[in-house]
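[1] Pasting the sequence and the predicted model now:
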Amino acid sequence: MPQYPGMNLYKGKICHSSAWDESFDATGKAIATIGDARLAEGGKARRPLRSESDVDWGRLHTRSKGTSGWPYIYISEEAKEAFKDEETYLCYRKKIEDGFYRTFEGILADSTTSSNLPNKFTKLMKDRLDKVGRADLLPKLTPNFPPHCRRLTPGPGYLESLPKDNVTLIQTPIERFYVDGIVTTDGVQRPVDAVICSTGANTDCILRYLSWQATDVSSESKFGFPYSYLGTGVPGFPNMSFILGPNPAGPTGTLVNSAETQIAYIAKMLRKISLQGIRTMTPSKEAADDFVESVLDPDVTV
């Protein structure tokens, strides 16, 4: 939750988007959303107080007819039938993975792909704003940093919601809360019935099952961050394995490769357990301590 003066005085509804109150009815209410968010239809006024961010086009895949919700890649029944042929399925998989791997250059600062990305994102946003007659919003939404420096804003419906009559885009910083709403630094009082904080997560707030020990209630690990063994297990749960856990992969490459590698590793460990009667899949706390200490040692090259 963000911290602003006077939040304790505010009499309206305050909640974080990650802990949504299902009982809350937004119909007809004036609502302020702090951060990147788009409230479902029904709010009387939605005022996103946000900074600039690139809007992602990569999530605008083809939807299956008659479906709603998050978009996904639609695979026809004919394609599924064709996948029974191993060579056809292999070619499809390679095509999908090729698309993932070819995005790698986009995170390299001086690459051709990275240099071209700002113009591509700006054009995408301009085209979508043009369709709703609000190209004038583009300068307010275009960031002054390259794409991928921050996580991209999910695209579906976001830009299209901004020009609506019941939405006001406000980028003036918040000064404080008062009993009936929010006061921005320009002195304007903005009465609202509810405030939705879409302000991300504080990585210092480590869940208990990501801490060093299952009995640790301090919400902090010994090293101040959640960590795991190869991204597949955490201390305190020696026989629980998963993929893409805390710190699951390197800073580059794709999650597809990481996930498949971890699945193969877990499968080998399960087979080892079955054949040799091993009781635990992850190392002891002492062994894990030694490993992390060596990683943090500036004189040690891992």
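    That came through fine.
[2] Going by C-alpha atoms from here, please, whenever you check contacts or count neighbours.
    Fine.
[3] any chance you could map the helices in the stretch 51-200 of the chain?
    77-82, 86-101, 112-131, 138-141, 158-161 (DSSP state H, counting those that start in this stretch).
[4] Am I right that residue 185 is in contact with residue 170?
    No. Judged on CA atoms under 8 Å, residue 185 makes no contact with residue 170 at a distance of 11.4 Å.
[5] More neighbours: these two, which one.
    Remark: of residue 185 and residue 170, residue 170 carries more neighbours, 16 against 12, as counted by other CA atoms under 10 Å.
[6] Leaving out sequence neighbours, find the closest residue to the more buried one.
    residue 49 (5.0 Å; CA to CA, 6 or more residues apart in numbering).
[7] Also residue 39?
    Among residues not flanking residue 39 along the chain, residue 46 sits closest, at 7.4 Å (CA to CA, 6+ apart).
[8] What helices and strands are in contact with the helix or strand hosting residue 15?
    Using DSSP states H and E, residue 15 falls within strand 13-16. When contacts are defined as 3 or more CA pairs under 8 Å, 6 or more residues apart in numbering; DSSP states H and E, strand 13-16 sits against strand 194-198.
[9] Point out the other helices and strands that the strand it packs on packs with.
    So strand 194-198, by 3+ CA pairs under 8 Å, 6+ apart, packs with strand 13-16, strand 30-35.
[10] try it against this one:
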Amino acid sequence: MAVPETVQPDHEVAIIGAGIGGIGAAIALREAGFDDLAVYERAGDIGGTWRDNTYPGVGVDIPAQAYQFSYELKPDWSRVFAKGHEVKAYVDQVADHHDVRRLVRLNSEVTARTWDEDAGLWRLTIGGRDVTARYVISAIGAFVDAKPTAIPGVDDFAGPILRSASWDHAVSLAGKRVAIVGTGASAVQIIPEIADQVAHLDVYQRTPIWVAPKPDIPTPKAVEALFRRLPGTQELVRRTVTRGTEAVLIDLVTRHDRYAWLERGIRGALRHLWYPLQVRDRELRRQLTPDYDFGCKRPAVSNRYLRTFARDHVDLVTDPIDRVTATGVRTADGCERPVDVLILATGFRLATDPENFRRTPVRGRDGFDLATFYAEQRASSYESISIPGLPNHFMIFGPYGWTGGTWHQLVETASAHIVRVLRESRRRGGATVEVRPDAAARWTRFATERLGRSLWSQGACSAANSYYFDSHGDTPFLRPTTAAEAWHAARTFPLEDYAFAEAPVAAATVTEPVAG
């Protein structure tokens, strides 16, 4: 009689991306007893954002005490807002301490993911070869790729072009006429840092950004010593700072019906106290002050950005760009300003942008295509982790996914959800598992209805030009719950919201003689 032989993939779990999300997921899986896993990274090193972004002034824009895993506290952050190189060193330290680096396959971009229904596994295209995995975890991050520049004539520019996410440190800015396009979070850090070097700086602003004070001081040695001797004190600080960050960045937006007074207070303090203190010239201050509510667009923190525009050799340009020429930038009023070096800080494609998955397609069950899904339907998910049509597939950051005050908190929460599903799958003998459509629809309805009371729905955001709004007019970036609620949900969601099925068997079988 025939004895079925289970299909054996190359790996039980494949994780895509070796940034904070991929490393955190690998740690959680190994602690749960999942050892047959691989982490595929498209670049030549781990670190994600902190590997790619090395531009002048790069650093965290939330306190470093919040920007770390709960199980890997760093007592010696050099200052309140750590610089990029220090964060990258922390990521390396975490990976080494938890022996994750040996699981990482560098220079291994996953250019396609295809679900094999017959075998019950994923086929990943990596460097032209086929790698199989029973389960896939996407840890590609919230900001996947830099947006292609839509400004006409960029390719005609004769000088060097620098980009925030791929800075060429061989290009000197000393004594040059420099133009930077964009005034988002990266530009807020770059502009004051390079202003001392350049002969002239033109900053092209489409939409102003709310900039708050940055209480950035070195960490006192006494505090560092306290954290080393009494780690519990640092954990208390981490929890307090994380909750405070969440209150300002998350609660203020998602619970606008409750915290509208806080938004008005912050906006008023910035408009009437901080901005006048930083910018004396009334017309310049008017141009730099947003006319949308605080939180419609991600705010920034800096003690130097606004003051930089008062310098004689720095000009704020608010006229729309007509085109880039070989030697400069021409605005709609016909004025062309000469430029030696052009800097583009024009943003990224978010995780729900269908263009990400046209370049690296994800094709699931019954013809499901992730690019088509994001392009033609409103973004939806189950707890931001799973999407119907993608069996054995999970996301660290999916639609309505950002929770808490820091990325690490999100990664720990998402990993807990995924581990719980995989444990149940293993308990059932290595099952195929897919979230039920009704469960995903129910949870997405909960998220969108709760966001109906958010700042984005009730506030004045029309002028913000915010990446929080997708092409459908929805805001699937933040999860409209507290981090504590998300943490609880990751441990208590009904496993019945997933459909489990027995693992398929190989077409080939081992035969035994049958008595005739």
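    Good, I have the coordinates. What you see is a predicted model, and the numbers here were worked out from it, not measured in a lab.
[11] between the helices and strands packed on strand 194-198 of the first structure, which one is nearest to residue 229 of the first structure?
    The closest approach between residue 229 of the first structure and any of those, judged by CA to CA, belongs to strand 13-16 at 31.0 Å.
[12] Average offset of the closest one relative to the second structure?
    For strand 13-16 of the first structure, the mean deviation from the second structure after alignment is 3.4 Å (mean CA distance after the TM-score superposition for the first structure).
[13] which of the residues in that strand are buried?
    Across strand 13-16 of the first structure, burial judged by 16 or more other CA atoms under 10 Å covers 14, 15, 16.
[14] likewise stretch 303-311 of the second structure?
    Those would be 303, 304, 305, 306, 308, 309, 310, for stretch 303-311 of the second structure by 16+ other CA under 10 Å.
[15] How about residue 305 of the second structure: what's its closest non-neighbour residue?
    residue 192 (5.5 Å).
[16] ok, that neighbour - how many residues close by?
    If you count neighbours by other CA under 10 Å, residue 192 of the second structure ends up with 21.
[17] which residues touch it?
    By CA atoms under 8 Å, 6 or more residues apart in numbering, the residues touching residue 192 of the second structure are 304, 305, 308.
[18] what do you get for residue 171 of the second structure?
    residue 160.
[19] just checking, residue 50 of the second structure touches residue 85?
    Yes. Contact criterion CA under 8 Å: residue 50 of the second structure and residue 85 qualify, at 7.4 Å.
[20] Tell me which of these two has more neighbours.
    A direct count of neighbours by other CA under 10 Å for residue 50 of the second structure and residue 85 places residue 50 higher, at 23 against 15.
[21] Residue 344 of the second structure matches what in the first structure?
    By TM-score structural alignment, residue 344 of the second structure lines up with residue 197 in the first structure.
[22] actually residue 420 of the second structure, not the one I wrote
    Using TM-score structural alignment, residue 420 of the second structure lines up with residue 268 in the first structure.
[23] What strand or helix carries that match?
    Per DSSP H and E, residue 268 of the first structure falls inside helix 255-276.
[24] Quick one: distance of that helix to the chain centre.
    Averaged C-alpha coordinates place helix 255-276 of the first structure at 26 Å from its chain's average position (CA atoms, centre = their mean, to the nearest Å).
[25] between that helix and helix 86-101, how many degrees?
    Angle between the axes of helix 255-276 of the first structure and helix 86-101 is 120 degrees (criterion: axes from the mean of the first three to the mean of the last three CA atoms, to 10 degrees).
[26] how many other residues sit next to the alignment partner in the first structure of residue 229 of the second structure?
    In the first structure, the residue equivalent to residue 229 of the second structure is residue 81, according to TM-score structural alignment. Residue 81 of the first structure has 10 neighbouring residues, counting by other CA under 10 Å.
[27] Kindly present the helices and strands packed on strand 194-198 of the first structure as JSON lines, with separate columns for distance to residue 129 of the first structure.
    What follows is those, written out as JSON lines (distance: least, CA to CA, whole Å):
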{"stretch": "strand 13-16", "distance to residue 129 of the first structure": "28"}
{"stretch": "strand 30-35", "distance to residue 129 of the first structure": "20"}
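[28] Quick one: closest of these to residue 288 of the first structure.
    So among those, strand 13-16 is nearest, using CA to CA, at 34.8 Å.
[29] on that earlier part again, could you identify the helix or strand that succeeds the helix holding residue 268 of the first structure?
    Once the chain leaves helix 255-276 of the first structure, the next helix or strand it forms, by DSSP H and E, is helix 285-296.
[30] So which elements touch that next one?
    Helix 285-296 of the first structure is packed against no helix or strand, with contacts defined by 3+ CA pairs under 8 Å, 6+ apart.
[31] who's in contact with residue 245 of the first structure?
    If you count contacts by CA under 8 Å, 6+ apart, then residue 245 of the first structure has 228, 231, 232, 233 around it.
[32] And the buried ones among the residues you listed, selectable in ChimeraX?
    The following ChimeraX line selects those of the contacts of residue 245 of the first structure that are buried, judged by 16+ other CA under 10 Å:
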select :228,231,232,233
